[in-house]
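1. Here is a sequence with its predicted model. Questions after.
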Amino acid sequence: MKILMIEDNRSVCEMMSMFFKKEKWDATFAYDGEEAVEKFAAEADDWEMVLLDLNLPKKDGMQVAADIRRISPTVPIIILTARDSESDQVLGLEMGADDYVTKPFSPLTLIARIKALRRRVQLSGIANKAEQVTSEFDIQTSHFKLNSKTREAYLNGNLISNLTPKEFDLLKTLASKPKQVFTREQLLQLVWDYEFYGDERTVDAHIKKLRQKIEKVGPKVIQTVWGVGYKFDDSEADDK
């Protein structure tokens, strides 16, 4: 796996370098925000994982996340934050990150998070580029279609573009059982593949971004069931 770790603390980078070598992962390090964007852009199609510290010199980590997402809508991003504010963590997720780890962290915990996120990507079929893709949709309703192999989703015939891996998995989970209400705890287990220790803000942040992308091409189909969770319902999503 080819990893870009963006972290200005060189001691942390040196420590993680040893763990990456043990896993036989190819890691590159960037020590400020401007360097990070330049390195990512230079090999945009090759990176398989980005680890991003929010507190960076020259360019803030939030802006770096936004720049990376403009270059690649799908590369998995884990943010590393020492900030105490919950809003910073949620904002990082809203900027397009797939997960976050709060500093100080255990290297083994970070490795586990990387493996969990990578496993979700692999199971979704992103890594299997050699497989011949059919035009069949594995989820299809009157207004919505989703193909897990191509990682494409359509509402009223319009492509819902620039979905991150987690956003696609979240949409697939909800759409697989239309009108069924999923609690935040259920979505954490089904989509994130590990316990988030009750951090329901993760789900809310991803739902917000997912809705924004869906509503660029069609009506609201992810609905909030107050006090319970979320559901997918496109029964009234008439063509525009």
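-> Ah, there it is.

2. From here on, just use CA atoms for contacts and neighbour counts.
-> Fine.

3. where along this structure do the strands fall?
-> Assignment of strands within the chain using DSSP state E yields the ranges 2-6, 26-30, 49-53, 77-81, 99-102, 139-140, 144-147, 152-155, 158-159, 182-183, 222-225, 229-232.

4. this is the comparison structure:
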Amino acid sequence: MSQSSTILVIDDEPQIRKFLRISLVSQGYTVLEAATGAEGLSQAALRRPDVVVLDLGLPDMDGQQVLRELREWSGVPVLVLSVRASEAQKVQALDGGANDYVTKPFGIQEFLARIRALLRQAPAGEAPESALELGPLVVDLAFRRVLLDGVEVALTRKEYAVLAQLARHPGRVITQQQLLKDIWGPTHIENSHYLRIVVGHLRQKLADDPTQPRFIVTEAGVGYRLLDPSSFS
């Protein structure tokens, strides 16, 4: 832990952000602020904070969604700070990747102690890669963008979700059932035609011939895999 650690506060209430900023700066921390989920994700990607303090009630997206998207590419410790006090909300946030949960109103000394605890737990070493390069294809997990030959490819949410899931495990086969469960939900694991349609659209947009794939390989009867980056070296 270092007193020069950077804390990102994602909260839409200016008075809460001001209170936390004054308290954290007085302890020697650098403080970043964001009033929306989208701004918070952008700050997390660009500035690589040591801890994220996340409110669940944001104006543009639910904090649980922010947590899910952050966890797609970052292991940064997250302290949820919310008025939502139900056990179900806490369990959902902790299961979704939060490291700690504090209910508003809160005591500042307890809050600072929890920040110190998260900083002690933070893994040492380099931050995980937020973008995967496959030759001409770049999947930017932090900004949810896909580039082909330097040009952004417009994908639907489902198309991006399938590609991102494959990109997080390059060279490994992801089963149809796993993709359907993760992206469409557990009630759709038998709806393989949904997945075939999305993969077909993906291949069209990536100019990927299924008979001679550059990126997405079909493992008949099993699922799909994204070619390993080493195959492009």
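-> On my side now, so go ahead. Computed from a predicted model, the values in this text were never measured in an experiment.

5. Once they're superposed, tell me the TM-score.
-> Superposed pair, TM-score by TM-score structural alignment, normalised by the length of the second structure: 0.50. Supporting alignment: 124 aligned residues with a C-alpha RMSD of 1.8 Å.

6. Tabulate the strands of the first structure in TSV, adding columns for distance to Ile207 of the first structure and mean neighbour count.
-> Listed next are the strands of the first structure as TSV, based on distance: least, C-alpha to C-alpha, whole Å; neighbours: other C-alpha atoms under 10 Å:
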stretch	distance to Ile207 of the first structure	mean neighbour count
strand 2-6	26	22
strand 26-30	30	18
strand 49-53	22	24
strand 77-81	17	24
strand 99-102	14	19
strand 139-140	19	15
strand 144-147	17	21
strand 152-155	16	20
strand 158-159	18	16
strand 182-183	12	18
strand 222-225	8	16
strand 229-232	9	21
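
7. how about those, which one is nearest Ala41 of the first structure?
-> Minimum separation from Ala41 of the first structure across these (C-alpha to C-alpha) falls at strand 2-6, 11.3 Å.

8. what stretch of the second structure does the closest one fall on?
-> Mapping strand 2-6 of the first structure onto the second structure (TM-score structural alignment) gives residues 6-10.

9. do stretch 23-30 of the first structure as well
-> Under TM-score structural alignment, the match for stretch 23-30 of the first structure is residues 27-34.

10. My read is that Met16 of the first structure contacts Pro107, right?
-> Yes - look at Met16 of the first structure against Pro107 with C-alpha atoms under 8 Å: they come within range, at 6.6 Å.

11. Which of the two has more residues huddled nearby?
-> Met16 (19 against 15; other C-alpha atoms under 10 Å).

12. Compare the strands of the first structure and give me the one nearest Ala112 of the first structure.
-> Once the strands of the first structure are compared by C-alpha to C-alpha, strand 99-102 is nearest, at 10.8 Å.

13. For the corresponding residue of the second structure for Leu52 of the first structure, give me its contacts.
-> In the second structure, the residue paired with Leu52 of the first structure according to TM-score structural alignment is Leu54. By C-alpha atoms under 8 Å, 6 or more residues apart in numbering, the residues touching Leu54 of the second structure are Val9, Ile10, Asp11, Gly63, Val78, Leu79, Val80, Leu81, Ser82.

14. so the last one makes contact with Thr103?
-> So that's Ser82 of the second structure. Yes - applying C-alpha under 8 Å as the test, Ser82 of the second structure and Thr103 come out as touching, 5.1 Å apart.

15. Grab the nearest non-local neighbour of the most centrally placed residue in the first structure.
-> By C-alpha atoms, centre = their mean, the mean C-alpha position of the first structure lies nearest to Asp98, the distance being 3.0 Å. Using C-alpha to C-alpha, 6 or more residues apart in numbering and skipping the chain neighbours, the partner closest in space to Asp98 of the first structure is Ile77 (5.4 Å).

16. I'd like the distance between the one you found and Val191 of the first structure.
-> Separation of Ile77 of the first structure from Val191 of the first structure (C-alpha to C-alpha, to the nearest Å) stands at 15 Å.

17. Next: Ala112 of the first structure.
-> Note on Ala112 of the first structure: its distance to Val191 of the first structure, by C-alpha to C-alpha, is 16 Å.

18. the more surrounded of these two?
-> Val191 (21 against 13).

19. residues in contact with that one?
-> Val191 of the first structure is in contact with Lys166, Asp169, Leu170, Thr173, counting by C-alpha under 8 Å, 6+ apart.
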